[in-house]
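Undergrad: Output the structure for:
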Amino acid sequence: MSNKYVVIDLETTGNSVKKGDRIIQFAAVVIENNTIVDQFSSLLNPGQPIPVFIEELTGLTDEMVKDAPEFAEIAPKVVEMLEGAFFVAHNVLFDLSFLQEELIMAGFEGFYGPVLDTVEMARILFPSSDSYKLSDLAIQEGLSHDRPHQADSDAYVTGELLLILFELLRCLPLKTIKQLYHLSGGLKSDLIDILEELIMEKEKRIDDLPYFLEEYRGICIKKSPVDNELKERDEKFYPLHESEKENLLKRAFPDFEIRKGQLKMMDIVHHSFQHELHAMIEAGTGVGKSLAYLLPALYTALNSQEPVIISTFTTQLQEQLLQKDIPLLAKAVAFPFHTVLIKGKSHYINIEKFVKILREDDDNYDTTLTKMQILVWLTQTNTGDRDELNLSSGGRLFWHRVKHDDSLRSSRENRDFYLNMRRKAQKADLIITNHSLLLSDLVADKPQLPESNCIIIDEGHHFEKVAGKYFGSKIDFASTRYLLHQMGLSEQKMLAYKIEKLLQAYSVNQDGLPHLFELNGIMSELLYAMDELFTILAMIAKKSVKNKVQGKISCPLYFDMTKETKAFRAKAEQFLFLLTDFARGVSARIERLKKVNQKDILKNSVVHEAATWLNDCEKLKQCIRKIIHQNLSEDISWIEMDTRSWQNRTTLYSQPISVSNQLKELLFKQKKSVIVTSATLAVKGSFKYAANALGLQTEPCHYEQLQSPFDFEKQVQLVIANDLPEVNSVSLQDYVAAIGSHIISIAEATKGRLLILFTSYEMLRKTYELIKESGFLQEYTMLAQGITGGSRTRLVKNFQRFDKAILLGTSSFWEGIDIPGEDLSCLIMVRLPFTPPDDPLTEAKCDNVKRLGGNPFYDYSLPEAVLRFKQGFGRLIRTKNDRGIMIIFDHRIISTQYGKTFLDSLPGVKAKEMDIDQTINLIHDWL
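TA: Okay, here's the model as predicted:
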């Protein structure tokens, strides 16, 4: 790119120049002819104290800027540098607004030239990146960024990033660049100028498509990988002898070590498949369960000529199986086989829909950016799976318009990502999928997965909860409003208006059809009824809470004949009636359109968007009917609401109290062999709780608990704090104060590398705030779920990146995060992980246990908490060389009779009671 670019980064005293915040460091990097040709940076005296949190973030202090120039002194140099240049920054509007004000205050005109935003460019050109923070992009691209949040380092890295982004643009085909150019007028920056220059450059020469791309429907997309047809294969004999299995594994692992548990699990899985038995296997950390089930699954699939389905809960495990375990399996067996990952159809893009919607002019920023992201992503993706894309919330809404739903088929099957995936699945030996798709296939008229009688359910401790959600219903305000507004009648871009235009374009006879004016009236009533429906739900939720709680609350919705529930049912019936009436009017118009004798009408994007909308409407109606006509003894309904934004965040859920009968009838009685496996299924050596929850208690089933090969006695120290108050004997504030001082002492002793697991977000937040305010851990990086920002994956990556890091997590952090080695040396469990007894679903399950003659605490609450406790413990030791300390703050683990159940469920670890001084001494000796 032949222009001059000045990349600028500023450190400031705060976020708002309008409120008097000032610049404390200015840095600029000049790029000409794709080379960094100049750099300039200066500390600046802001004429005001630097706030403590800015000091922490940047490392810049009042002392450091005391003798620095004021901005007015460097302003002439800044103006000179920017003359005739593009102003570039990472989040350009922030830096530009500050600089404009400072330049004007210094007596100069502001900058009014073209701007580029490297965040915006990165979103378009790295559509699959986990994060668009500068430090994360630097790691991704291998750029050295040793001083984040210091302007000179940030500016230089942003300059290097800009050059990489330019190179990515140059590598795109001309067709794609022209499509990006057409959309780029709707961006916040002036990327349109760069794209225009690039088009002129490329048009001067023949721009052939790279060999791995092809053009389809005017869009450049990656060619479909060619399937290697597998020739007729001889029968493969499962290696029965231990030495044979060991020899196979030695091929895959250069430093193979025998793991008896792994070999035993292979034989159990193989025996279960051969003899048509179910099995439940708990495989402790380090057993190597993935290969232990993949190997016998592959031999079973090859010899039965029928695929084996492997279902997981998390996408992380799916990726691990595909990227790591399947290649190891291929090395081990040394013969070819096919593996396919398949998800529900809404995960895949429908190219036909995207092509049609791409042509629509749209001035919505999120939609424009998402279209540009997808155009670039289509030159990269093999799967067309939305999980590869990092979409904004607006982008996720756009996805609903282009997702696969069978309404518009591709003229070439190999260019339909979903059908392509299904075609591959028909030839696959191993199929990897998720629990939700497996469950939906059990009841579907047209299953998406190939027929299979052998199924492996990994992460099996999640299967019952996923089944509860799958067999249940959910309606929320935001989704319902979005659905109705899609059809809304006031704006020209809305679907009803487009249908009307189409009727006129094809001169369709509208006699007998409801007039657009009538539909408009019904929609107005519908929107009003929706508001009232969720207002009633919010009122019921607020009334159920005795104290004025701020934040998330939940309460059961009983269909007793109280005034509120009568009002809810009446309003829900009215909403259903209006929605049915409106949908009938839309459907009649579409049917009239389809009768037009024009082939192109059936491929019109408006017709297909309407079909999708009607389908989504039908699902919403089914959900509402299911909830208001539910069988009270078998289902529980509850409301979840956030008091800070009750209307946008009110959701009504309904679920069966137990799914064991459905799973028994639909899965375990229908399939010849189902293997359920996880690292946590047994409580004190018994599988009774998991078997009852899944409906396996009366089925022939092999139960096996395989111990971890790790030497926990030598690798783990387990400490129970004996100098903290009982959690329920003091106020939350006093308890947080007590644990806060312990955490500070422990963090200093371990030098960070500390994961703290909470059961309550409120306690996590209060603890984080107290530690931050204390100032004792200023040189430590404090990361907290829901506070410091970022996904779970991002928080874990940041935790591993910093030497002195402390990570506070709740809910999802109790499992599924993998932090091996010295990155994690100490785990604190603040409370035993019981679900709050007033949680509506927990309450209903406990009532159900009582009704069946059981003990709610010992038959439900305790085993559920023990399994979660084992998951939490599993975060600490991930390899045979790990060493760590686990500290439990909850004294109930030794002061109550049931506490022994938690300790007895841990593999060979002896607990020690200690006060904080003894704990600190142990940490110093042990680590």
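
Undergrad: From now on I want contacts and neighbour counts done on CA atoms only, so please keep to that.
TA: Noted.

Undergrad: Where is the longest helix in the chain?
TA: Identified as the longest helix of the chain according to DSSP state H is helix 563-594.

Undergrad: Check which helices and strands that one sits against.
TA: Counting contacts by 3 or more CA pairs under 8 Å, 6 or more residues apart in numbering; DSSP states H and E, helix 563-594 packs against helix 495-505, helix 516-544, helix 605-628.

Undergrad: Tell me which of these approaches K222 most closely.
TA: helix 605-628 (23.6 Å; CA to CA).

Undergrad: could you give the angle of that closest one to helix 495-505?
TA: Interaxial angle of helix 605-628 relative to helix 495-505 (axes from the mean of the first three to the mean of the last three CA atoms, to 10 degrees): 140 degrees.

Undergrad: rewinding a little: of all the helices and strands packed on helix 563-594, which one comes closest to E214?
TA: The nearest among the helices and strands packed on helix 563-594, by CA to CA, is helix 605-628 at 23.2 Å.

Undergrad: Need the residues that contact the following helix or strand past that closest one.
TA: Using DSSP states H and E, the helix or strand that follows helix 605-628 in sequence is strand 635-642. Applying CA atoms under 8 Å, 6 or more residues apart in numbering, the contact partners of strand 635-642 are 537-538, 541, 550-558, 627, 649-657, 840-841, 844.

Undergrad: Buried ones among those?
TA: 537-538, 541, 553-557, 627, 649-657, 840-841, 844 (16 or more other CA atoms under 10 Å).

Undergrad: Measure how buried the nearest residue to I540 once chain neighbours are set aside is and give me the count.
TA: The spatially closest residue to I540, leaving aside those adjacent along the chain, is E564, at 6.8 Å (CA to CA, 6 or more residues apart in numbering). By other CA atoms under 10 Å, 16 other residues sit near E564.

Undergrad: State the distance from the residue nearest to the spatial centre of the chain to A428.
TA: Central residue of the chain (CA atoms, centre = their mean): S791, 7.1 Å from the mean position. To A428, S791 is 33 Å away according to CA to CA, to the nearest Å.

Undergrad: go on, K688?
TA: 35 Å.

Undergrad: In a strand, D9, correct?
TA: Yes - inclusion of D9 in a strand is indicated when DSSP: H, G, I helix; E, B strand; the rest coil is applied.

Undergrad: Go ahead and confirm it touches A155.
TA: Yes - contact criterion CA atoms under 8 Å: D9 and A155 qualify, at 5.1 Å.

Undergrad: what is in contact with those two at once?
TA: A27, A28, A89.

Undergrad: Show only the entries of the residues you listed found in strands.
TA: A27, A28, A89 (DSSP state E).

Undergrad: Could you export these as CSV, including distance to Q380?
TA: Shown next, in CSV, are those (distance: CA to CA, whole Å):
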residue, distance to Q380
A27, 35
A28, 33
A89, 27
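
Undergrad: ok so, going back, quick one: which of the shared contacts of D9 and A155 is most hemmed in?
TA: A28 (30 neighbours).

Undergrad: what's near enough to touch the nearest residue to it once chain neighbours are set aside?
TA: Of all residues not flanking A28 in the chain, I8 sits nearest, at 4.5 Å (CA to CA, 6+ apart). Contact analysis of I8 by CA under 8 Å, 6+ apart lists F26, A27, A28, V29, F87, V88, A89, D95, A155.

Undergrad: next up, for comparison:
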Amino acid sequence: MQEPTISELFSLDGPLAVMSPGFRVRPSQIELAQAVERTIAERSTLVAEAGTGTGKTWAYLVPALLGGGKVLVSTGTRTLQDQLFARDLPRVREALSLPASIALLKGRGNYVCHYHLERIQGEDRSLHSRAEVQQLRHIQTFTQQSNTGDRADLPSVPEDAEIWQRVTSTRENCLGQDCPNVRDCFVLKARRQAQEADVVVINHALFMADLMLRDEGITDLLPAADTVIFDEAHQLPDTATRFLGTSISTHQLLDLSKLVETAGLAHARELTNWSEQARRIEHAAKELRLSCAALEKMPARRVTFEAFPSPENFDAARDVLQLALDEIARMLSSVEEKHPDLAAAARSCHELAERLSQWGKPGRTSHAALEDEQEVVRWVELGLHHVRLHAAPLSVAEAFSRYRQGGQAWIFTSATLSVHGDFSHFTSRLGLEKAETLRMESPFDYANQALLFVPRSLPPPQSADFLPAFVDTLMPLIQASQGGALVLCTTLRAVERVAGLLADAYDRLGLTWPIMRQGNGTRRDLLERFRTLDHAVLVGSASFWEGIDVAGDRLTLVAIDKLPFAPPDDPVLEARLKACRSRGGNPFMEYQLPEAAIALKQGAGRLIRTETDWGVLMVGDTRLVDKPYGKQLWRGLPPFARTRDVEEAVAFYQRHSAPIDAT
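TA: I've put the predicted structure just below:
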């Protein structure tokens, strides 16, 4: 009997329709699924932009389950990772009546570590509050009952609770096969299941961590695969940059000092005064932070290594820290066989010493030009209580494309990969110039469902009057709309200012609708409240521009304050622009504009998520219309109806909704 074709599987008579009430035949979904099927068969590379509503998840899962062999599906967020594993994959597998086994694999920081949990139970002094005592009890009970140890399965302890850092392991402090709890280890259990499964759901961070470990000769993190699918692929270049770089922070150094003291006193007391050695690391870390005092007055409190102002004190503090780490690492190495804790401390100390040493090369006298694409940019960032030294490659294209294993099919998909149909910005960043590209338009009727409103007379975005004028223009839309509003800002400072200006406007008008802003609760909590409260406004920055899926009348207004150009003081961006100029290129057109276009499309994509959604997208930055380059930006957006008059935007709401009580 002949196997059904992709078209038959996605037809109204096919198995997917039987499983899914309200299933519709989408030509773009079938075309994408066929392209994925062809890519898998040819073991080639596909870069596919699938507009919202295409149904891209099923479009890649169906051919992957049918003919992908061993499959890795990598996502940008843990939310989508959990959704794929718990909902989408089981449904498609059941619809196709396939026996495929599936597994979920996350980074080790997501799994409770039995060893570190036992250690914290024996150190009552390390618990900082009653809340932490209660959280620890929840984790203890959870660990006894859970099969996975995945902290996402324990909602009673917040994702961002500090205690998670102390009951999970890192690569440096994991005891590996020397751990007394190795048989019960949740990380090893998850990895074994991944090795045996037909389809493994991972995330981009884990994929990049695996790439780094393979460079060091370690190959047991991810299983070998025939097909690798990257969903939310637009995030990959930044994830790759982060993972192919390194960082060392005073937080890590203070954690190391505690580890050195605890392990040394417990298992090698006779060798040295371990409390003194721990204080030596602490003091060197403190001096390093003090040597960065000049950064307090600098934009974003960061500076590149080469531009560090009066660097003598900083360089001297770095040398003292390097000497301390090198000497303590040698001491630990001499006794590491005595106990796994000493071995873990030695490993951590060597790792940080090596990172610090590499970060300082070449020195300040080696004025290396940024001509080579493989150049690394180094910078120092000052936080409220810490300092962090970063290094990142200017280009990840060679390293990323080199990682591909022979005979693999690679599929990259997202709603935002091209700039007005051109994929070159994305493909060049990852070294994918030979990939097939495919663009699937959204099936939504954007011209009738949504309106793009760019006010005619707002001040320039750099003006001090801009945000007050932006909020004044936004208020009639909030009042006219029946649903919630998502206000997306380009900086955290703007989030705070816009939320404050909205609160003032509500007070003047006697409005009592809820206003929420990023920082007042976790992202998950804010989104849950936003979905349940009537006529809410949520003001957020970077992490709220994507991954938010609120359908129906709960979200009928998305407002973006300014065009999302990356801040020019970002050290990696600054170095990339400099390298582009040195090659005779145009950094604005080649880099800044494409990046802004993709980010703007992500933000705009929050508005229309289903065939019945509707609403207004307001962009307060008039450069979108007034500047010659603005056309490239708005042409990359969905084909909304457009206006510059606030009265027309209000009238759009009046056509779609009944009048409501303003309070």
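
Undergrad: Next, the TM-score between them, please.
TA: The pair, once superposed, lands on a TM-score of 0.90 when counted by TM-score structural alignment, normalised by the length of structure 2; 634 aligned residues with a CA RMSD of 2.5 Å.

Undergrad: if we can go back for a sec, which residue in structure 2 lines up with the residue nearest to the centre of structure 1?
TA: Residue pairing (TM-score structural alignment): S791 of structure 1 is matched to T522 of structure 2.

Undergrad: ok, now how distant is the closest residue in space to that match that isn't next to it in sequence from G521 of structure 2?
TA: Ranked by CA to CA, 6+ apart and with sequence neighbours excluded, the top spatial neighbour of T522 of structure 2 is D160, at 7.7 Å. Going from D160 of structure 2 to G521 of structure 2 by CA to CA gives 10 Å.

Undergrad: for A161 of structure 2, same thing?
TA: A161 of structure 2 is 12 Å from G521 of structure 2, by CA to CA.

Undergrad: Ok, F400 of structure 2 next?
TA: Taking CA to CA, one finds F400 of structure 2 at 36 Å from G521 of structure 2.

Undergrad: Look at those two and report which has more neighbours.
TA: F400 (20 against 11).

Undergrad: before we move on, the earlier item: cross the buried ones among the contacts of strand 635-642 of structure 1 against helices and list the overlap.
TA: Going by DSSP H, the helices hold L537, A538, A541, I627, P840, L841, A844 from those.

Undergrad: The fifth one -> structure 2?
TA: Aligned by TM-score structural alignment, P840 of structure 1 pairs with P571 of structure 2.

Undergrad: and if you look at the first one?
TA: Applying TM-score structural alignment, one finds that L537 of structure 1 aligns to C292 in structure 2.

Undergrad: Spit out the contact partners of that match.
TA: If you count contacts by CA under 8 Å, 6+ apart, C292 of structure 2 has them with F314, L382, V387.

Undergrad: Just give me which of the residues you listed are shared by structure 1.
TA: Listed in the original numbering, those still in contact in structure 1 are F314, V387 (both residues aligned by TM-score structural alignment, their matches' CA atoms under 8 Å).

Undergrad: Am I right that A566 of structure 2 is in contact with Q592?
TA: Yes - proximity of A566 of structure 2 to Q592 meets the contact threshold set by CA under 8 Å, at 7.1 Å.

Undergrad: Now name the helix or strand holding L253 of structure 2.
TA: helix 250-267.

Undergrad: and the angle for that helix with helix 340-359?
TA: 150 degrees.

Undergrad: quick one on the thing from earlier: of the helices and strands packed on helix 563-594 of structure 1, which approaches G872 of structure 1 most closely?
TA: Closest among those, once you apply CA to CA, is helix 516-544, at 31.7 Å.

Undergrad: ok, and for the closest one, which residues are buried?
TA: Applying 16+ other CA under 10 Å to helix 516-544 of structure 1 flags 519-520, 522-523, 525-527, 529-530, 532-538, 540-542 as buried.

Undergrad: Now which residue in structure 1 aligns to D319 of structure 2?
TA: D319 of structure 2 maps onto E573 in structure 1, by TM-score structural alignment.

Undergrad: How many neighbouring residues does that match have?
TA: 16.

Undergrad: for the stretch 1-150 of structure 1, what spans make up the helices?
TA: 52-58, 62-65, 71-82, 92-105, 118-125, 134-140 (DSSP state H, counting those that start in this stretch).

Undergrad: Which of those helices sits closest to T383 of structure 1?
TA: helix 118-125 (18.0 Å).

Undergrad: residue range for that closest one in structure 2?
TA: Using TM-score structural alignment, there is no partner range for helix 118-125 of structure 1 in structure 2.

Undergrad: Tell me the helices and strands packed up against that helix.
TA: helix 151-171, helix 365-377.

Undergrad: May I see those helices arranged in CSV, with mean neighbour count as well?
TA: Formatted as CSV, these follow (neighbours: other CA atoms under 10 Å):
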stretch, mean neighbour count
helix 151-171, 21
helix 365-377, 22
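
Undergrad: Format those helices as TSV; extra columns: distance to A292 of structure 1.
TA: Listed next are those as TSV, based on distance: least, CA to CA, whole Å:
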stretch	distance to A292 of structure 1
helix 151-171	42
helix 365-377	36
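
Undergrad: Can you report how many residues lie near S393 of structure 1?
TA: Using other CA under 10 Å: S393 of structure 1 sits among 10 other residues.

Undergrad: cool, and E815 of structure 1?
TA: Neighbours around E815 of structure 1, by other CA under 10 Å: 16.

Undergrad: My understanding was that it contacts F869; is that so?
TA: No - using CA under 8 Å, E815 of structure 1 makes no contact with F869, being 9.4 Å away.

Undergrad: Quick check: the gap between the residue lying closest to F776 of structure 1 once chain neighbours are set aside and L754 of structure 1.
TA: Closest residue to F776 of structure 1 apart from its sequence neighbours, by CA to CA, 6+ apart: I744 at 7.1 Å. From I744 of structure 1 across to L754 of structure 1, the span is 11 Å (CA to CA).

Undergrad: go on, V308 of structure 1?
TA: 40 Å.

Undergrad: For I744 and L754 of structure 1, indicate the residue with more neighbours.
TA: Legend: neighbour count by other CA under 10 Å for I744 of structure 1 and L754, higher for L754 (28 against 16).

Undergrad: List the contacts of the corresponding residue of structure 2 for that one.
TA: Aligning on TM-score structural alignment places L754 of structure 1 opposite A485 in structure 2. Listed by CA under 8 Å, 6+ apart, the contact set of A485 of structure 2 reads I478, H535, A536, V537, L538, L555, T556, L557, V558, A559.

Undergrad: ok, the residue nearest to F776 of structure 1 to R765 of structure 1 distance?
TA: 15 Å.

Undergrad: pretty sure the match of P840 of structure 1 is touching T304, no?
TA: Yes - between P571 of structure 2 and T304 a contact is recorded at 6.4 Å, counting by CA under 8 Å.
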